[in-house]
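Asker: need a structure here:
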Amino acid sequence: MLPGDLRYRRGVRALTLAVAAGCAAAFPALSAPATAAPPEITCGWSPRINADTFNVAFPDTFANYWMTLVPAAPGAGVTLRGEFPHARYISFVTYSALGEATDVVTDTSITPDAGSVNPFPDGADRQAANRSYTVRVVAGERPANPEPNTLYARPANGVIPVLYRVYRPDAGRDAMGGTGLPRTTVHTAGGGSYDLADCGTSTSASDPHGVFSQGRSRLGGRAVPPPHAPQWAGREGGGLFPNPDNKYLATLVDTGRTAVVRGRLPDTPDTYPGTARMDAAQLRYWSMCTGDGPSTSTIGCLVDDELPVDANGEYTIVVSAPEQRPDPACGVAWLPANSGETLLIMRNMLPSGDFPNAVQGADPENPEPVLGPYYPRITYPSGSADADGVCPAIR
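Answerer: Purely as a prediction, here's the structure:
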């Protein structure tokens, strides 16, 4: 979800405790067979997590997140059975007690159930009718030869946090891409099993284009502060529930100043209209967001397939206070700035093998040489907006 080598331990704890409160107050010692969920376990997946619900760890507004806490008693395990959603990307990621990713199962690596189709590999049938899959979550170290469709994790206080992500659902689909959440089945050490219901309403709609309230609570200091624009630095995600399939660039925009960001937009699959096949592309997904560093909250995001570009495939993004927002008729994009320092975050997801200009291959301290024209260059206009090639603000 997040961008940087940032250690907001209380934010991680707040997210985990919020899920625990909504899902399960405590997991029992799962040592005997069971046919129904014990009363201590009330549900499986949390309600949807996003900037409009629980705005921490810099969520991308065009993605949706659900967490579950998997019991990690010896011999216990969990099976997740679902249908591949109509979306750009999904994954399952396990985390440590500090919110650090420990394992990931990415959509393209999931073998579908017999008779079903995985719609995510290049050229796959995105509209296949049969699209079911099964993923297991196992407590323990990932072996040298892991089982297919299996997530491994070291238990943290008796549970394993698992995040399920759905990026950019197709037009007309809900946040889950039209196929619901995976069914969660707990298997006990004694050979029993039981299904968990979801924790609450998970189909709530959200506006990914919204400007979200700025959190004011401070969750700790930055371990490694990002540079100030116009420089960017690479970020791995630190302890804020990162997505291992993403790499990030981050920088801070000067307080109270309008910034202009320009760069070339990588090619990404055209999935949003509900296309028939998964296109091969330079990146699976690209976005740029603004955030509030102290609270790790997202302010607003832009997504690749909506970003206006010129004849050379280059975009212009204005980062400013709402009163300085450029007129949409000008053909430039806008991101809302914070009233204090604004953190800019650029995501690159799953670059193709023949795309050398992704963040994944760049020096975190000096990413510009590898990114080349895809490096987001930032300027601070002086004088009139027209004189600097940026449209006038809406007054």
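
Asker: make it CA atoms for all contacts and neighbour counts henceforth
Answerer: Fine.

Asker: next SSE downstream of the lengthiest strand in the chain?
Answerer: For the chain, the strand with the greatest residue count under DSSP state E is strand 159-169. For strand 159-169, the succeeding helix or strand toward the C-terminus, using DSSP states H and E, is strand 183-187.

Asker: what lies in contact with that next one?
Answerer: For strand 183-187, contacts defined as CA atoms under 8 Å, 6 or more residues apart in numbering pick out 44-45, 76-82, 193-197.

Asker: quick one: which two of the residues you listed are the most distant?
Answerer: 76 and 82 (20.2 Å; CA to CA).

Asker: more neighbours: which of the two?
Answerer: residue 76 (23 against 19; other CA atoms under 10 Å).

Asker: wait, the more buried one touches residue 193, no?
Answerer: No. In this structure residue 76 lies outside contact range of residue 193 using CA atoms under 8 Å: 9.4 Å.

Asker: list the buried ones in stretch 375-389?
Answerer: Residues of stretch 375-389 classed as buried by neighbour count (16 or more other CA atoms under 10 Å): 375-378, 380-381.

Asker: could you confirm residue 371 falls within a helix?
Answerer: Yes. Applying DSSP: H, G, I helix; E, B strand; the rest coil, one finds residue 371 inside a helix.

Asker: contact partners for it?
Answerer: Going by CA under 8 Å, 6+ apart, the list of residues near residue 371 reads 356-359, 362.

Asker: how much space separates the nearest residue to residue 276 once chain neighbours are set aside from residue 33?
Answerer: Nearest residue to residue 276, sequence neighbours excluded (CA to CA, 6 or more residues apart in numbering): residue 126, at 5.3 Å. For residue 126, the distance to residue 33 (CA to CA, to the nearest Å) stands at 39 Å.

Asker: who's more crowded, the two?
Answerer: Neighbour totals were compared for residue 126 and residue 33, and residue 126 leads with 25 against 14 (other CA under 10 Å).

Asker: thinking again about what came up before, ok, and the most crowded of the contacts of residue 371?
Answerer: Ranking the contacts of residue 371 using other CA under 10 Å puts residue 359 first, with 27 neighbours.

Asker: buried sites along the helix or strand hosting residue 21?
Answerer: Here residue 21, judged by DSSP H and E, is contained in helix 9-23. Neighbour counts using 16+ other CA under 10 Å place 9, 11-12, 15-16, 19-20, 22-23 of helix 9-23 among the buried residues.

Asker: please generate a structure for the following sequence too, so the two can be compared:
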Amino acid sequence: MHSVVALFVRLGCVLALISGVVGVAAPASAGPPDSVLCAWRFMSNDTVLNVAFPDANSTYWLMPYALGPGDSIELSGTYPAARYFSLNTYGTDLNTVDTLRDNQIAPDPGSGNPYVDASAAALPTDQQRWHARLVNGPADHSRNEIQAVASGQSTPIGFVIVRVYVPTDPASLGGGVPLPDVRLTLAGNQVPAQPCEQPFNPATYTGPVADAAKAVFDQGIAAAASGAFPGNAPEATFGNPASTAGLFPNGDNKYVGTRISYQPGRLVVVRAKAPTFPDTRAGQSPTEPTQVRYWSMCQNDLRTPYPVVACAADFQTALDADGYYTYVLAAPADLPANLPSTVTTIPWGSTDVDKVLFLRNMTPSAAFYPNSVQASQDSGTDPAVTMGPYYPRAAYCSTETFAAGGAAACLGA
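Answerer: Below you'll find the predicted structure:
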């Protein structure tokens, strides 16, 4: 367990207490641990451990580990009923090491993958099974392998996150299936890791251990977030973040964002064309041929621990007859009365804190890629140029101006 403390020292905080409560495997040289490990110790969403700009329509489960040469972790689970799920690994810099998403995870023999074959969603859950392995070294995705430790990293520490977006049943964060089983192979010994407390109880995230863990992540995340949208970034103008490294980024998502600040009587208006998506809450399959798998507009506090305040996901966003969305962000006192049904409101939250407004694009299709956020970032080009009508135009506007002329009056269109 000493390696866990070493990680947190590197991040700037001595966290000896956490070594006894976070299910982290010791390096192979230490041999198997003396007690049964606890898998998926941390859960994060918009209500529990709300840190690092999460999406309000997703939940994240995190497990730290330490793997020596030749060690591995086997995950086995059932495909969730959800828009999307993935396995992402991270290094000690909290940046992405590897990503294996739902439609890349081959099913077990005799099972089907509903993210590849829509008809597989009708199979019994015991015929929707998968296995994947985290390996300390290069990974072969065709064998459901994931690289667990960053290349060139001086310590064998890593984190794996299971993400589930838009579960079909909103009451089941995990998409109606248990979290993956975990089995570690350390120095040739197989060690099972039992699930942590289920369901997750927010009360377990209080006290000195939880506070220390949060402080560790806060420090790393604060440093990363301050670089993503520095104080001199233009307000109410969407652009590519300087970097999302250190913010547990999802390899399947890219973002454009803008900093915004509050003034009484002023709101923010955002308008653009909406990409098409598979509306799984309405019964569509995630295999539907659409422009993106998921998109959302999320408003976040620009202050540690950088929580999400509110999101409007694709299926929660009103569109006009031409397929355009219009968002209004305002404090309750500044919200115009009698907004049109084609306008979606996003609450401002605390008016004492500057915000960051993010547009997410997830896994664009090949045809949509040239207009996606991904294309802008891959080419280093201004998203206002590459995204065309899908670029979110934003502007500050007075309540009176919007009430009189709508989004066109605010955006000069």
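
Asker: re earlier: residue in structure 2 paired with the residue nearest to residue 276 of structure 1?
Answerer: Aligning on TM-score structural alignment places residue 126 of structure 1 opposite residue 121 in structure 2.

Asker: that match falls within a helix, correct?
Answerer: Yes. Assigned with three-state DSSP, residue 121 of structure 2 falls within a helix.

Asker: look up how far residue 294 of structure 2 lies from it.
Answerer: When residue 121 of structure 2 is compared with residue 294 of structure 2 (using CA to CA), they lie 19 Å apart.

Asker: show me where structure 2 has helices.
Answerer: 2-10, 208-228, 373-379, 383-386, 399-411 (DSSP state H).

Asker: is it possible to get TSV of the ones you listed that adds distance to residue 163 of structure 2?
Answerer: Shown next, in TSV, are the helices of structure 2 (distance: least, CA to CA, whole Å):
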stretch	distance to residue 163 of structure 2
helix 2-10	23
helix 208-228	18
helix 373-379	20
helix 383-386	27
helix 399-411	35
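
Asker: residue 162 of structure 2 is nearest to which of these?
Answerer: Of the helices of structure 2, nearest to residue 162 of structure 2 by CA to CA is helix 208-228, at 17.6 Å.

Asker: what angle do helix 2-10 and that closest one make with each other?
Answerer: 50 degrees (axes from the mean of the first three to the mean of the last three CA atoms, to 10 degrees).

Asker: hmm, who's touching helix 208-228 of structure 2?
Answerer: For helix 208-228 of structure 2, contacts defined as CA under 8 Å, 6+ apart pick out 8, 11-13, 15, 17-18, 49, 51-52, 93-94, 204-205, 241-247, 303-306.

Asker: and the gap between the corresponding residue of structure 1 for residue 95 of structure 2 and residue 54 of structure 1?
Answerer: In structure 1, residue 95 of structure 2 lines up with residue 100, judged by TM-score structural alignment. The spacing between residue 100 of structure 1 and residue 54 of structure 1, counted by CA to CA, is 19 Å.

Asker: measure residue 190 of structure 2 to residue 179 of structure 2 for me?
Answerer: Distance, residue 190 of structure 2 to residue 179 of structure 2, using CA to CA: 19 Å.

Asker: got it, and residue 45 of structure 2?
Answerer: For residue 45 of structure 2, the distance to residue 179 of structure 2 - CA to CA - is 15 Å.

Asker: residues touching the counterpart of residue 77 of structure 1 in structure 2, list them.
Answerer: Matched across to structure 2, residue 77 of structure 1 falls on residue 72, judged by TM-score structural alignment. By CA under 8 Å, 6+ apart, the contact list for residue 72 of structure 2 reads 133-136, 184-186.

Asker: lining up those with structure 1, which overlap?
Answerer: Shared with structure 1 under both residues aligned by TM-score structural alignment, their matches' CA atoms under 8 Å, the contacts from the contacts of residue 72 of structure 2 are 133-136, 184-186.

Asker: for those residues, work out which two are farthest apart.
Answerer: Maximum distance among these (CA to CA): 13.2 Å, for 133 and 186.

Asker: of those two, which one has the most company?
Answerer: Comparing residue 133 of structure 2 with residue 186 by other CA under 10 Å, the one with more neighbours is residue 186, at 25 against 22.

Asker: would you mind giving the contacts of residue 371 of structure 1 as TSV with distance to residue 231 of structure 1 added?
Answerer: Below are these laid out as TSV (distance: CA to CA, whole Å):
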residue	distance to residue 231 of structure 1
356	20
357	17
358	17
359	14
362	14
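
Asker: which one among those gets closest to residue 120 of structure 1?
Answerer: Nearest member of those to residue 120 of structure 1, counting by CA to CA, is residue 358, at 20.2 Å.

Asker: map that closest one onto structure 2.
Answerer: That one, residue 358 of structure 1, aligns with residue 372 by TM-score structural alignment.

Asker: that match: what's it in contact with?
Answerer: Residue 372 of structure 2 is in contact with 361, 364, 386-387, 390, counting by CA under 8 Å, 6+ apart.

Asker: neighbour-wise, give me the winner out of those.
Answerer: Result: residue 364 is most packed of the contacts of residue 372 of structure 2 (other CA under 10 Å), 26 neighbours.

Asker: so that one sits against residue 291, correct?
Answerer: Yes. Using CA under 8 Å, residue 364 of structure 2 is in contact with residue 291, at 5.7 Å.

Asker: which residue in structure 2 lines up with residue 88 of structure 1?
Answerer: Residue pairing (TM-score structural alignment): residue 88 of structure 1 is matched to residue 83 of structure 2.

Asker: correction: the previous question concerned residue 284 of structure 1.
Answerer: Checking with TM-score structural alignment, residue 284 of structure 1 has residue 293 as its match.

Asker: count of residues packed around that match?
Answerer: Neighbourhood size, residue 293 of structure 2 [other CA under 10 Å]: 24.

Asker: same check, this time on residue 131 of structure 1
Answerer: 22.

Asker: picking up where we left off before, nearest to residue 253 of structure 1 among the contacts of residue 371 of structure 1?
Answerer: residue 359 (19.8 Å).

Asker: who are the neighbours in contact with the closest one?
Answerer: 234, 247-249, 348, 367, 370-371.

Asker: could the residues you listed go into CSV alongside distance to residue 202 of structure 1?
Answerer: Output for the contacts of residue 359 of structure 1, formatted as CSV (distance: CA to CA, whole Å):
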residue, distance to residue 202 of structure 1
234, 33
247, 28
248, 28
249, 31
348, 27
367, 38
370, 40
371, 38
